[in-house]
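S.K.: Predicted model follows, preceded by the sequence.
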Amino acid sequence: MAAVSHPLFARVYERLSVAMDRAGTAAFRRDVAAGLTGRVIEVGAGNGRMFAHYPRAVTEVVAVEPEPRLRAAAVRAARTAPVPVTVVDGLAEALPAGDGEFDAAVIALVLCTVPDQTAALAEIHRVLRPGGQLRFFEHVAAEEPGPLRRVQRLLDATVWPKLFAGCHTGRDTVAAIGAAGFAIDEVRRFRFPATSSSPSSPCVLGRATHVEQRPH
């Protein structure tokens, strides 16, 4: 497995994720996990902040995280999770799982960071059974053309990915999910924090369904 080590960012993120959850992202995580059942793969589990929100109808979570410090934190978080969680090393673009192995996949603040979003979504599509669900909560491009979207493009091409472990603020993630062979069932667009004009404030939270044949 190729090493993905961002020790400084990992240290910052461990604290930042706790503060963000207190400020409101915990509620978004609950919405992402609500109603899930069966076997779930969580891609880019970070330090395990999703684990507490899985309902008891989930029989197992396989949590994939490539960054060593965050993965170790996820292992600790798994010990107190309400459902069985197995934390494994792995990349979103090469998931350590078989075809059609899972009933659902969860991605929370991950697709902004993966080096190859198309490859990551293809892998998620591969490991989900037909009809399986994809739940997502992501930073995305501003919905309307204008100054914020221009700032996102500028930052993504310069300093933002270097400062935030590869994060991009301006990806059209909903369109990418649809292009990867998922039917978009529900999308909620909002800013977090609600009054912020930060480049990373535009977000989406939604659900999509794995379809057997990708649309042409």
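M.R.: Received, thanks.

S.K.: hey, let's count contacts and neighbours off CA atoms from now on
M.R.: Will do.

S.K.: give me the element R69 is part of.
M.R.: Using DSSP states H and E, R69 sits within helix 68-78.

S.K.: residues in contact with that helix?
M.R.: Here helix 68-78 makes contact (C-alpha atoms under 8 Å, 6 or more residues apart in numbering) with 4-5, 7, 10-11, 14, 45-49, 51, 65, 84-89.

S.K.: Recalculate using a threshold of 10 Å.
M.R.: With contacts defined as C-alpha atoms under 10 Å, 6 or more residues apart in numbering, helix 68-78 is touched by 3-11, 13-14, 44-52, 61, 63-65, 84-89.

S.K.: Next step: these restricted to strands.
M.R.: Among the contacts of helix 68-78, DSSP state E puts V61, A63, V64, V85, T86, V87, V88 in strands.

S.K.: quick one on the thing from earlier: can you give me the buried ones in the helix holding R69?
M.R.: For helix 68-78, the neighbour count (16 or more other C-alpha atoms under 10 Å) marks P68, R69, L70, R71, A72, A73, A74, V75, A77, A78 as buried.

S.K.: what does stretch 7-19 give?
M.R.: Quick answer for stretch 7-19 (16+ other C-alpha under 10 Å): A10, Y13, E14, S17.

S.K.: and the gap between the second one and V62?
M.R.: It refers to Y13. Counting by C-alpha to C-alpha, to the nearest Å, the separation of Y13 from V62 is 21 Å.

S.K.: Tell me the helix or strand right after the top helix by length along the chain.
M.R.: Identified as the longest helix of the chain according to DSSP state H is helix 7-20. Moving toward the C-terminus from helix 7-20, the next helix or strand (DSSP H and E) is helix 26-33.

S.K.: where does that next one sit relative to the chain's centre, distance-wise?
M.R.: In this view, helix 26-33 has its centroid 12 Å away from the chain centroid, taken as C-alpha atoms, centre = their mean, to the nearest Å.

S.K.: let's bring in a second one:
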Amino acid sequence: MAGQAVSHPFFARVYPHINAFAEAHGSVEHRQEMLAGVHGRVVEIGAGMGSNFVHYPPEVEQIVAVEPEPRLRALAEQAAAKAVVPVEVRAGRAEALPAHGTFDAAVFSLVLCTVPDVPAALAEARRVLKPGGELRFYEHVRSENPRFFRMQRIINPLWGLAGGGCSVTRDTEQAIREAGYTVEEIRRFVFRINGRAGPASPSIIGTARPSTC
């Protein structure tokens, strides 16, 4: 798939360590919460190193996992081999997904912070969902606290350089609504590690469906 690669070698090297630390402090439970009740065919967009694969329930028939970063994709392929549900890992970007109207669920997990064109990615997810399909999301977002948000805005340029383009200032819930989804469930929380909140701590987990009107 020409033109689909995105190379972030530094981030790809350090992310497994960041992820392991987060999982040791609660992100495993967040992933499980996001995926509870998912079934049928699933497209996971920006699958990273495949950290979600072991948390999909057995009612899932197949996962098509799309990841543009080659080093992370190689790790996702290793994770796919250990998953209890069938996983197909593909090169690709959120703005250009495979197939049309063939998935029961689309999953965004800690990826909309890095996608260059969020509206296009959410529109693509709508396009590949079956009628009645659902969007599952777990993302860190801009803080609702004005003082904390000011700190996020100050640190965001450096954060993006170190974090593979990650932004800590996006209002992802609003972006989902503006992309034509109805948010059915959402939980907002601050993911504190050892009692401390960092720039990426404000988070949301939820479910949305394409609006019918």
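M.R.: Noted; the coordinates are in hand. All of these numbers come straight from a predicted model, not from anything done at the bench.

S.K.: compared with the second structure, how much does the helix holding R69 of the first structure deviate?
M.R.: Superposing on the second structure and averaging over aligned pairs (mean C-alpha distance after the TM-score superposition for the first structure), helix 68-78 of the first structure comes out at 0.4 Å.

S.K.: residues in contact with F192 of the first structure?
M.R.: F192 of the first structure neighbours (C-alpha under 10 Å, 6+ apart): M20, A23, G24, T25, H139, S198, S200, S201, P202, C203, V204.

S.K.: quick one: what's aligned to it in the second structure?
M.R.: Aligned against the second structure by TM-score structural alignment, F192 of the first structure finds its counterpart in F191.

S.K.: State the distance from that match to V141 of the second structure.
M.R.: 11 Å.

S.K.: Mutual contacts of the two, please.
M.R.: In contact with both F191 of the second structure and V141: A200, S201, P202, S203, I204, using C-alpha under 10 Å, 6+ apart.

S.K.: a markdown table please, covering those and showing neighbour count, distance to E33 of the second structure and secondary structure.
M.R.: Below are the shared contacts of F191 and V141 of the second structure laid out as a markdown table (neighbours: other C-alpha atoms under 10 Å; distance: C-alpha to C-alpha, whole Å; DSSP: H, G, I helix; E, B strand; the rest coil):
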| residue | neighbour count | distance to E33 of the second structure | secondary structure |
| --- | --- | --- | --- |
| A200 | 22 | 19 | coil |
| S201 | 19 | 17 | coil |
| P202 | 23 | 16 | strand |
| S203 | 19 | 13 | strand |
| I204 | 21 | 11 | strand |
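
S.K.: Tell me the one among those residues nearest to L129 of the second structure.
M.R.: I204 (21.6 Å; C-alpha to C-alpha).

S.K.: how about the residue nearest to that closest one when sequence neighbours are not counted, secondary structure?
M.R.: With C-alpha to C-alpha, 6 or more residues apart in numbering as the criterion, I204 of the second structure has its nearest non-adjacent residue at 4.6 Å, and that residue is R188. At R188 of the second structure, secondary structure determined by DSSP: H, G, I helix; E, B strand; the rest coil is strand.

S.K.: again with P130 of the first structure
M.R.: Classified using three-state DSSP, P130 of the first structure is strand.

S.K.: who are the neighbours in contact with it?
M.R.: G100, E101, F102, D103, F182, T209, H210, V211, E212, Q213.

S.K.: Please apply the same query to F102 of the first structure.
M.R.: Applying C-alpha under 10 Å, 6+ apart, we find F102 of the first structure in contact with 38-41, 60-62, 124-130, 132-133.

S.K.: try it again with 7 Å
M.R.: R39, V40, I41, V127, L128, R129 (C-alpha atoms under 7 Å, 6 or more residues apart in numbering).

S.K.: same check, this time on D185 of the first structure
M.R.: R207, A208, T209.

S.K.: Surely it is in a strand?
M.R.: Yes. Using three-state DSSP, the assignment for D185 of the first structure is a strand.

S.K.: Tell me how many other residues crowd T25 of the first structure.
M.R.: T25 of the first structure has 19 neighbouring residues, counting by other C-alpha atoms under 10 Å.

S.K.: Quick check: the aligned partner of it in the second structure vs R177 of the second structure, distance?
M.R.: Using TM-score structural alignment, the partner of T25 of the first structure in the second structure is S27. For S27 of the second structure, the distance to R177 of the second structure equals 25 Å [C-alpha to C-alpha].

S.K.: same question, V168 of the second structure
M.R.: For V168 of the second structure relative to R177 of the second structure (C-alpha to C-alpha), the value is 19 Å.
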